[in-house]
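> What would the 3D arrangement of this be:
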Amino acid sequence: MQIFKGVLFSVFVLLISLSSLKAQRPGGGGPPGGGPEEMVSREKQALYEQITDLSDDQTALLDGIYDEFATTLKEAFEESRGSNDREARREQMQALRQEKDELIADVLNEEQYAIYEKLAIRRNRRDRESEENQPE
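Here you go, the predicted structure:
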């Protein structure tokens, strides 16, 4: 009976531990939108949901562009960690996005790129609103 109580208690503690882990944000309590990888993953997923006529070659190229963008973005976030120069961070982010946009423009046809631009406009609007709500 004592062993059963011990096992039951252990299972109970394990369940409580797991539920508290599940309640945390991705990345262990990082930024509300997640880290760079999560942001890039959401953007790529939205693109793939909106543009359904991508060829296998286009998908492979886009995957490479987004993987490289995620890596570069993560490095930029780590380099600027602790910096209070929001304007420099914003300019760096704009330059990285512009480079990504140019690469994507080379992969997509005109109709597909128009869809991508609409998604980018929505994303930029959300980013500006989020930035305006950040404390100084």
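
> Only C-alpha atoms from now on, for both contacts and neighbour counts.
Fine.

> got the buried residues for the helix or strand hosting Leu61?
For Leu61, the element it lies in under DSSP states H and E is helix 56-80. Residues 58, 61-62, 65-67, 69-70, 73, 76-77 are the ones in helix 56-80 that count as buried (16 or more other CA atoms under 10 Å).

> Tell me the spacing between Glu129 and Gly35.
18 Å (CA to CA, to the nearest Å).

> Settle it for me: which of those two has more neighbours?
Counted by other CA atoms under 10 Å, Glu129 and Gly35 do not tie: Gly35 has more neighbours, with 17 against 11.

> Before we compare anything, build this one as well:
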Amino acid sequence: MKNLLKMTLSTALVFVALIAVSQPPGGGRRGGGPDEMIKREKQAVYAKITDLSEDQKLLLDGIYDEFEVTLKEKFEEIRNSGNREGMREKMQALRKEKDDLVKDVLNEDQFALYQEVSAPRRGRRQGANPNGDGE
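Model (predicted):
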């Protein structure tokens, strides 16, 4: 009987350990945290827009780095205040600001490709239309 109990407990511990190890980044949240979300978008943009100059890449890196810092600050601010009112509007405003900066860096064709990459992700997260304009 003791051996059966030990085997059952050992098996249970193995399953618990496997479940804990197999959790995705971000503590089980789908897609990870803001840094993972931004990293995936940036990689998708670079994969889609193949004719970026070195200067454009440097500028985009800076935009994404700043966006990540600002986004983390907003998440922390919301987490600390417990006030989730207006969170969507703040996030949309941040994304619009990033989009405006990106638009200044890319030419018209490149920006259209950027929108193809970023807008569908936004639509899935927010339930917005693929144009990202909230209408």
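
> Got a TM-score for the pair?
Once superposed, the chains reach a TM-score of 0.74 (TM-score structural alignment, normalised by the length of the second structure), with 112 aligned residues with a CA RMSD of 2.0 Å.

> which one among the buried residues of helix 56-80 of the first structure gets closest to Lys44 of the first structure?
Tyr66 (7.1 Å; CA to CA).

> Asn107 of the second structure maps to what in the first structure?
Under the alignment (TM-score structural alignment), Asn107 of the second structure pairs with Asn109 in the first structure.

> my bad, should have said Pro34 of the second structure
The alignment partner of Pro34 of the second structure in the first structure, by TM-score structural alignment, is Pro36.

> ok, back up a step: and the helix holding Leu61 of the first structure, how far from the second structure on average?
After superposition onto the second structure, the mean distance of helix 56-80 of the first structure to its aligned counterpart is 0.6 Å, using mean CA distance after the TM-score superposition for the first structure.

> Which residue numbers in the second structure does that helix align to?
Under TM-score structural alignment, the counterpart of helix 56-80 of the first structure in the second structure spans residues 54-78.

> ok, residues contacting the matching stretch?
Residues outside stretch 54-78 of the second structure that contact it (CA atoms under 8 Å, 6 or more residues apart in numbering): 34-35, 38, 42, 84, 87, 91, 94, 98, 101-102, 105-106.

> Need the residue closest to the centroid of the second structure.
Geometric centre of the second structure, nearest residue: Met37, 1.6 Å, by CA atoms, centre = their mean.

> How many residues are close by the residue lying closest to it once chain neighbours are set aside?
Leaving aside its sequence neighbours, Met37 of the second structure sits nearest to Gly31 (CA to CA, 6 or more residues apart in numbering; 6.6 Å). The number of residues packed near Gly31 of the second structure is 14, by other CA under 10 Å.
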